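>>> Take this sequence and fold it.
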Amino acid sequence: MSVRVAPFGRTAGGEPVAAVSFEGGGLRATVLAYGATLARLEAPDRGGRLADVVLGFERLEAYEASPAHVGGVVGRWANRIAGARFVLDGRERRLAANEGANQLHGGPVGFDRRVWQRSALPGGEPGAAFELESADGDQGFPGTLRCRAVYRVEGERTLSLVLEARTDAPTPVGLTQHAYWNLGGAGAGPVLDHELEIAADRYLAVDAQHLLVGGLRDVAGTPFDFRTPKPVGRDLDLAHPDLAPVGGYDHPFALRGGEGPLREVARLAHPPSGRAFALSTTAPSLQLYGGQLLARGPGKAGFAHGPHAGLCLEPQRFPDAPNRPDLGPAILRPGELYRWETRWRFA
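Okay, here's the model as predicted:
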């Protein structure tokens, strides 16, 4: 087990960025202070050969230029807030819009576009810890929010991430990790052959702006039924009205168990290599994004990005929950602790 810290350049504003690399339990990972970004994760195939299974870039400038939130921790609110506004305790709050009239992933300068401060882990254990302070009014959100992100190796072939936050005034908080997965590794091609299972009986439809349409819908008999494993691309050609608006999958699934307990909610597998992971989380929802809108361009080790080069499985609170109390909690108040945990256990 080891931890190494190296420079990863400077932002356009001149801030230095560190890269923290660690290994243990059969995994190797690198996390950047920029966005608390999971920049590299090497996992073994059935023959024990390691390959990097997350998309990313070789240079900091590429992370800054990309609109795809590649590998970062996003917040204060993951996903969309319709109209970039919400009402809190009887007062309307206006947010910084960055997707038309709406806000996506916390605004133009969300948490994945900030340099987090590196902090220590006890006992030299393999991992990386970062802290971020978001000031009152940041991207329009009320209250000063103090956040902490801790990546760790937890036992054999298991990576964990814990996100915590406290506030001095009521504010929406809903964070997530935005890795793009390709278990085949660099150069493996599109992820449409990956087999996916999600423990969800219901999902939410979205319109062409990726905003929610109506309430929860049953997955049975639809392309959104992942209750048993199936290839991600199997049903994409079906003429289903909930696939058409966004050209594929970019939808939230209501996970069994609700918010709170850490439980296994999804499995992703790449049959050709034998790589697979089970995803456990405390979040109530899982956003499946098939990567159909990924821009073409160079990634790491000559691996070109493009449509379906990677997919996202984002454990989070429900999109637009600050405006939709029917979808569960959204507000953190002084004296409370927001805590989100996710684990990826590789087979």
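>>> going forward, measure contacts between C-alpha atoms and count neighbours the same way
Fine.
>>> Leu183 should be in a strand, yeah?
No. In this structure, Leu183 is coil, not part of a strand, as judged by DSSP: H, G, I helix; E, B strand; the rest coil.
>>> pretty sure it is touching Ala276, no?
Yes. With contacts counted by Cα atoms under 8 Å, Leu183 reaches Ala276, the gap being 7.1 Å.
>>> quick one: which of these two has more around it?
With neighbours defined as other Cα atoms under 10 Å, Leu183 and Ala276 compare such that Leu183 has more, 29 against 24.
>>> Could you also give me the structure for this second sequence? I'd like to compare it with the first:
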Amino acid sequence: MALTGTQWTISAGDHVATVVEVGAGLRGYTVGGTAVTCGYGEDELPPKGCGITLVPWPNRIAGGRYTFDGAAQQLGLTEPDAGNAIHGLGRWERWTPVRQDAGVLTLGLDVVPQKGYPFQIHAEVTYAVHAEHGLTVTLAARNVGRGRAPFGAGSHPYLATRGHELADVTLTLPATEVLVVDEHQIPVGSRPLSEDDDYRAGRVLGRHRFDDGFTGLQPVDGRGTAEVRTPSGGARLWFDETFGFLQVYTLADLTPGQHGVAVEPMTCAPNAFNSGAGLLVLEPGDEWTGSWGIQPL
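As a prediction, this is how the structure comes out:
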């Protein structure tokens, strides 16, 4: 068996996506055989979180500690070097198929009450490919417990550079603010964009590299968009208004010779369980849903 469990392939026309059981991750998305997102092999674990689904929180929680409704909680430290809990509880879980047809796959996960997160959430992620519109990813969650639950969601796709160096990539970001972080990558505030990190009009990366969170996004008609373009084409990542934050991470050699630009839509800021920035609180029976997608360019 592949290290990431069962592998499902969905397709429409020449659009093909491969989704994996562990982490409900997107292992690859191609159009006409050309990689639109970065991928990895069946005998590999997702490098640097490639393609994984982030629930019930995205990014980091400082020290794995937070207090909710008066009760202090301590999560396991899954980023021990920095002392953080990172990327939620679904990353290494086997998600269960709920629906599958030629172009659509839905996977579900019951997040059970546990140390540090004593809440009950049922999460689902639906991947759908369309021959004209590309890939759409819909995340959903329902509080199936008896008490209120803190919640956040996100995804971790890497857009491919199609064989080009990062220096040759043109990046467009719809943000007006960048998060200011401490030495553990935990936000301590935000600031307006400087000339160096203002990519609203699209700029060639050159020597600039990112591992930054952004907010103050600028949706148009209910959608925000970010773009990665290369001399050989690129991709537009869109997201609906439920995603108020983006984490952007540029990485050479995600796998040998494969460079990528992670553009991660997130409902909340890193450490939102402590700061409250974008945090969702689901009452018993409450449901949440949000969508993002990728259109090849």
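>>> What does the TM-score come to for these two?
Once superposed, chain against chain, the TM-score is 0.88 (TM-score structural alignment, normalised by the length of structure 2); 290 aligned residues with a Cα RMSD of 2.3 Å.
>>> shared neighbours of Leu183 and Ala276 of structure 1, anything?
By Cα atoms under 8 Å, 6 or more residues apart in numbering, Leu183 of structure 1 and Ala276 have these common neighbours: 269-270.
>>> which residues of the stretch 151-297 of structure 2 fall in helices?
For the stretch 151-297 of structure 2, the helices defined by DSSP state H, counting those that start in this stretch occupy 272-275.
>>> mind listing the strands in it by residue range?
Counting by DSSP state E, counting those that start in this stretch, the stretch 151-297 of structure 2 has strands at residues 154-155, 158-160, 170-172, 177-181, 187-192, 203-204, 211-215, 223-230, 233-240, 245-255, 258-266, 280-282, 287-296.
>>> Export those strands as JSON lines, with columns for distance to Ala131 of structure 2.
Formatted as JSON lines, the strands of the stretch 151-297 of structure 2 follow (distance: least, Cα to Cα, whole Å):
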{"stretch": "strand 154-155", "distance to Ala131 of structure 2": "22"}
{"stretch": "strand 158-160", "distance to Ala131 of structure 2": "19"}
{"stretch": "strand 170-172", "distance to Ala131 of structure 2": "24"}
{"stretch": "strand 177-181", "distance to Ala131 of structure 2": "35"}
{"stretch": "strand 187-192", "distance to Ala131 of structure 2": "39"}
{"stretch": "strand 203-204", "distance to Ala131 of structure 2": "29"}
{"stretch": "strand 211-215", "distance to Ala131 of structure 2": "31"}
{"stretch": "strand 223-230", "distance to Ala131 of structure 2": "20"}
{"stretch": "strand 233-240", "distance to Ala131 of structure 2": "15"}
{"stretch": "strand 245-255", "distance to Ala131 of structure 2": "27"}
{"stretch": "strand 258-266", "distance to Ala131 of structure 2": "23"}
{"stretch": "strand 280-282", "distance to Ala131 of structure 2": "34"}
{"stretch": "strand 287-296", "distance to Ala131 of structure 2": "10"}
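>>> Out of those, which is closest to Ile52 of structure 2?
Nearest of the strands of the stretch 151-297 of structure 2 to Ile52 of structure 2, taken as Cα to Cα: strand 154-155 at 6.0 Å.
>>> Average offset of that closest one relative to structure 1?
With mean Cα distance after the TM-score superposition for structure 1, strand 154-155 of structure 2 departs from structure 1 by a mean of 1.5 Å once superposed.
>>> contacts for that strand?
51-55, 57-58, 243, 264-267.
>>> and what of stretch 29-43 of structure 1?
8, 17-23, 26-28, 49-57, 70-74, 111-118, 128, 130, 149, 157, 179, 275, 346.
>>> hey, where'd the strands end up in the stretch 1-150 of structure 2?
Using DSSP E, counting those that start in this stretch, the strands of the stretch 1-150 of structure 2 run over 7-12, 15-20, 26-31, 34-35, 53-54, 60-62, 65-68, 71-74, 84-86, 96-100, 104-111, 121-130, 134-143, 149-151.
>>> Please identify the most buried of these.
strand 53-54 (a mean of 28; mean count of other Cα atoms under 10 Å).
>>> Find me the equivalent region of that strand in structure 1.
Alignment of strand 53-54 of structure 2 against structure 1: residues 73-74, by TM-score structural alignment.
>>> ok, back up a step: make CSV from the strands of the stretch 1-150 of structure 2 and add distance to Gln218 of structure 2 to it.
Putting these into CSV (distance: least, Cα to Cα, whole Å) gives the following:
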stretch, distance to Gln218 of structure 2
strand 7-12, 31
strand 15-20, 28
strand 26-31, 26
strand 34-35, 28
strand 53-54, 23
strand 60-62, 24
strand 65-68, 30
strand 71-74, 34
strand 84-86, 27
strand 96-100, 33
strand 104-111, 29
strand 121-130, 25
strand 134-143, 20
strand 149-151, 23
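>>> Minimum distance to Glu287 of structure 2: which of these has it?
Of all the strands of the stretch 1-150 of structure 2, strand 134-143 comes closest under Cα to Cα, at 4.3 Å.
>>> Please state the offset of the closest one from the chain centre?
Mean-position distance between strand 134-143 of structure 2 and its chain equals 11 Å (Cα atoms, centre = their mean, to the nearest Å).
>>> That one to strand 121-130, inter-axis angle?
170 degrees (axes from the mean of the first three to the mean of the last three Cα atoms, to 10 degrees).
>>> can you count the residues close to Pro325 of structure 1?
Neighbours of Pro325 of structure 1 (other Cα under 10 Å): 10.
>>> just Asp253 of structure 2 next, same as before
By the criterion of other Cα under 10 Å, Asp253 of structure 2 has 11 neighbours.
>>> In this structure it contacts His259, no?
Yes. Using Cα under 8 Å, Asp253 of structure 2 is in contact with His259, at 5.0 Å.
>>> Please enumerate the shared neighbours of the two.
By Cα under 8 Å, 6+ apart, Asp253 of structure 2 and His259 have no common neighbours.
>>> which one is the aligned partner of Leu311 of structure 1 in structure 2 nearest to, not counting chain neighbours?
Counting by TM-score structural alignment, Leu311 of structure 1 lines up with Val261 in structure 2. Using Cα to Cα, 6 or more residues apart in numbering and skipping residues adjacent in sequence, the residue nearest Val261 of structure 2 is Thr250, 4.5 Å away.
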